[in-house]
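> Okay, predicted coordinates and the sequence, questions at the end:
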Amino acid sequence: MCTNRGVAYIQPGVVEVQEIAYPELALGSRKCEHGVILKIVSTNICGSDQHMVRGRTTAPAGLILGHEITGLVVEAGRDVEFIQVGDLVSVPFNIACGRCRNCKVGQTGICLNVNPARPGAAYGYVDMGGWVGGQAEYVMVPYADFNLLKFPDSDQAMAKIRDLTLLSDIFPTGFHGAVTAGVGPGSIVYVAGAGPVGLACAASCHLLGAAVVIVGDLIPERLEQARTFGCETVDLRSETPLADQIAAIVGVPEVDCAVDCVGFEARGHGHDAVTERPATVLNAVMEVTRAGGGIGIPGLYVTGDPGASDEAAKVGSLSIRIGLGWAKSHSFMTGQCPVMKYHRQLMNAILYDKIQIAKAVNVEVIRLDDAVRGYQDFDRGAAKKFVIDPHGLIAA
């Protein structure tokens, strides 16, 4: 019997690499004949994981983390027809059945059958169905024929694995934020947040033909990373209002569309930069987006935040200026990215050298045993995307 290890959330600020059970093709007491077991090739640390590790969700102790997974099929259930042992595959972080009304129209982020608590599920995430996460050596993936994206050539894929590993979440999520905000050829865009999703969004804006991509953040190193691939930047620690900083770049204090890649742990701008202000980004993007413009919101907002600064925010109630957005006829799109809507096209963009997404988000490959350090460095604001290599396959 193979052994398995995974990254477990222990308590706020603490994760550990632990021995965990080797996955089985089972859902509770019944056999999961539509599933596969993967040997993990790469699995990434996500900002959404960091929310849990900071104690900002109701995640239980012992949860095995990780929803950004790329792996090699080592076992397949009897009912799996089109995925075979030996295939190298990308795993959407959304777990979807492929059978419910939402899945059938492409809304795989809110599948109705894979989470008894609410629509939508994910690996290794609080309130998302109890599925074991993939920051491990092996993981079980259900509904394999529907969920998995097979790479057409494994050798070609391994040569670009640092890019392709980002197809499980942040590249499609950033792209989704840009698409739903209405980014297109000639757009002037503001991207709030220069973490990995924000950087992936900014790179996606370029891929979609944006004329100017402006990225805002509080961390100078992240802004410097954004500038490495042609973004303009604004320093949100500055006392100069955001609109004025945008005007200094494009001549007017507004943009065509904006994307919130920060979420509920947002801080204030200027003198408030040291204080948590969870509605700051939502209000700021409404202020600077032109009348009739679009706002994409892939940044995470939660219904339960025990570490929030006030009682309302603890249940996800924020003081947003919805009247401003209404008056300017803004469109808003929120929620999980339906990864399967985009991942095949984005795979091709990578394979045919239309984008270098790993370079844009500054991927650093680490061992599974270095995952604790990866979480610590990420929490300190490192301008990197940490990719875990559990079996040394990327290094090799």
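Received, thanks.

> going forward, measure contacts and count neighbours with C-alpha atoms only.
Will do.

> buried stuff in stretch 349-358?
The neighbour-count check on stretch 349-358 (16 or more other Cα atoms under 10 Å) flags I350, L351, I355, Q356, I357, A358 as buried.

> meant to ask about stretch 278-296, not that
278-291, 293-296.

> Quick one: the helices in the chain, in order.
All helices of the chain, identified by DSSP state H, fall at 47-53, 101-104, 144-147, 154-159, 161-164, 170-181, 196-207, 220-227, 242-250, 280-288, 322-327, 343-351, 357-361, 371-379.

> okay, pairing it with this:
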Amino acid sequence: MVSNRGVVYMGPRKVEVQSIDFPKLVDPRGKKCEHGVILKVVTTNICGSDQHIYRGRFAAPEGMTLGHEITGEVVEVGRDVEFIKVGDLVSVPFNVACGRCRNCKERHTDICMNTNPDFPCGAYGFNLGGWPGGQTEYHMVPYADFQLLKFPDKDQAMERIHDLTLLSDILPTGYHGCVIAGVGTGSTVYIAGAGPVGRCAAASARLLGASAIIVGDVNQTRLQLVKKSGYETVDLTQDVPLADQIESILGVREVDCGVDAVGFEAHGHGKDAAEQPEAVLNDLMSVVRFGGGMGIPGIYTSPDLGGPTDLAKQGKLILDFGKAWIKSQFAMWGQCPVMKYHRLLMQAILGGRMDYLSEVTNIEFISLDQAPEAYRTFDQGAPKKFVIDPHNSTKKAA
């Protein structure tokens, strides 16, 4: 039997690379998955959502394998798989979706009704249905014919793997945030958060034709990366109101669209600002114009084990909703339904329409054994996107 190793959560700010069982075509409840495949993992990324778990802010059992951003080569297929073949190179949406329930049929694969017995939402490497994470050498994916995005040419895909590895989550998530906020030709957009999702949102706004793309954060090295990549920035550590900073860029104090790429671990404004989970949402209500839109793919959770207040610990926020109401703004929130976008984004990448993506995402490939240190570095705010290459596949391809 081929061995397998993975990144295992051992408690707040503690992860280990351990030997784990080789995957079987079986779901978390022991039911046979003849509709599934086993992948040899080519790349598996560390996500900001993994950091919520790493910090102990998103409930997860000790011993859980982490990771939900997976690209791999098919090495075994179940008897019910018709269209995915051994040897195919595929991208795995982080949402686990059956393709058979009402929500999946309506393209809401983020809220599949059958992959989590507790409530409609399944995902790898979270406490959402018991699906093991994919920061591993080998990984099982159910409902393969429905879920997997096959790359049309393996050699071409490996040449672009630094961009295509983002299709499992953060690129569709950033794009989704822009789409649901109404970003389009000539629009102006403020993106809260210069982490990997925020940077993908900036690249997505560019693809969608925005005329002005402004990214805000408190992390100086991330802001420098965004600025160097050709986007406008606002520094939220300054004691200058956000609207004033936007006005200094646009000449007006509001934008057409806003995207929350931060979520519930947001901080307020100022050099020593404390954590304030509703800060980004209130910012967007303030600086998005009358009739403008807000996309909120940033994670909010209930309960929030480390919330700064009793309300926050319950996942409850204090929002300036009256302002949003009188401004007739619209908003949409929740996980990204990756399958709604990943094929189109793959084609944009392969067609050379997003050649600017690599600069702003700033990927660093690492080995599986380097993952614990990468978690620590990412937790400290490094302006990188760490991508685990468990079999040294990217170097072999190069």
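Yep, that arrived. Remember, it's a predicted structure, so these values are computed and weren't measured experimentally.

> Let me see the TM-score of these two.
In this superposition the chains share a TM-score of 0.98, using TM-score structural alignment, normalised by the length of the first structure; 394 aligned residues with a Cα RMSD of 0.8 Å.

> Export the buried residues of stretch 349-358 of the first structure as JSON lines, with columns for distance to L208 of the first structure.
Output for these, formatted as JSON lines (distance: Cα to Cα, whole Å):
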{"residue": "I350", "distance to L208 of the first structure": "14"}
{"residue": "L351", "distance to L208 of the first structure": "17"}
{"residue": "I355", "distance to L208 of the first structure": "11"}
{"residue": "Q356", "distance to L208 of the first structure": "14"}
{"residue": "I357", "distance to L208 of the first structure": "14"}
{"residue": "A358", "distance to L208 of the first structure": "17"}
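
> Next, find the distance separating A194 of the first structure from G263 of the first structure.
Taking Cα to Cα, to the nearest Å as the measure, A194 of the first structure falls 12 Å from G263 of the first structure.

> can you count the residues close to R344 of the first structure?
17 (other Cα atoms under 10 Å).

> Alignment lookup: it to the second structure.
By TM-score structural alignment, R344 of the first structure lines up with R343 in the second structure.

> Once you drop chain neighbours, what's closest to that match?
L149 (7.0 Å; Cα to Cα, 6 or more residues apart in numbering).

> was I right about that neighbour contacting S91?
Yes. Contact criterion Cα atoms under 8 Å: L149 of the second structure and S91 qualify, at 5.1 Å.

> which one of the two has more residues nearby?
S91 (27 against 22).

> how about the residue nearest to that one when sequence neighbours are not counted, what does it touch?
Distance criterion Cα to Cα, 6+ apart; nearest residue to S91 of the second structure, sequence neighbours excluded, is T71 at 4.5 Å. Neighbour list for T71 of the second structure: V41, V42, T43, T44, L89, V90, S91, V92, T165, S168 [criterion: Cα atoms under 8 Å, 6 or more residues apart in numbering].

> how about 6 Å then?
T71 of the second structure makes contacts with V42, T43, V90, S91, V92, as judged by Cα atoms under 6 Å, 6 or more residues apart in numbering.

> Report how many residues lie close to the counterpart of L368 of the first structure in the second structure.
Aligned counterpart of L368 of the first structure in the second structure: L368 (TM-score structural alignment). The tally of other residues near L368 of the second structure (other Cα under 10 Å) stands at 23.

> what do you get for G72 of the second structure?
G72 of the second structure has 24 nearby residues by other Cα under 10 Å.

> That one and L149 of the second structure: what is the separation?
10 Å.

> Now the common contact residues for those two.
The contact lists of G72 of the second structure and L149 share V90, where a contact means Cα under 6 Å, 6+ apart.

> sorry, back to before: adding distance to I388 of the second structure, write the contacts of T71 of the second structure out as TSV.
Putting these into TSV (distance: Cα to Cα, whole Å) gives the following:
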residue	distance to I388 of the second structure
V42	8
T43	6
V90	16
S91	15
V92	15
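
> out of those residues, who has the most neighbours?
T43 (32 neighbours).

> what do we get in the first structure for it?
Checking TM-score structural alignment: T43 of the second structure goes with S42.

> give the contact list for that match.
Neighbours of S42 of the first structure in contact, by Cα under 6 Å, 6+ apart: T70, I388, D389.

> go with 7 Å
S42 of the first structure is in contact with I69, T70, G71, T165, V387, I388, D389, P390, counting by Cα atoms under 7 Å, 6 or more residues apart in numbering.

> can those go into TSV with extra columns for distance to Y143 of the first structure?
Formatted as TSV, those follow (distance: Cα to Cα, whole Å):
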residue	distance to Y143 of the first structure
I69	15
T70	16
G71	15
T165	20
V387	25
I388	24
D389	25
P390	24
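
> what's the closest of the residues you listed to G133 of the first structure?
Nearest to G133 of the first structure among the contacts of S42 of the first structure is I69, at 8.9 Å by Cα to Cα.
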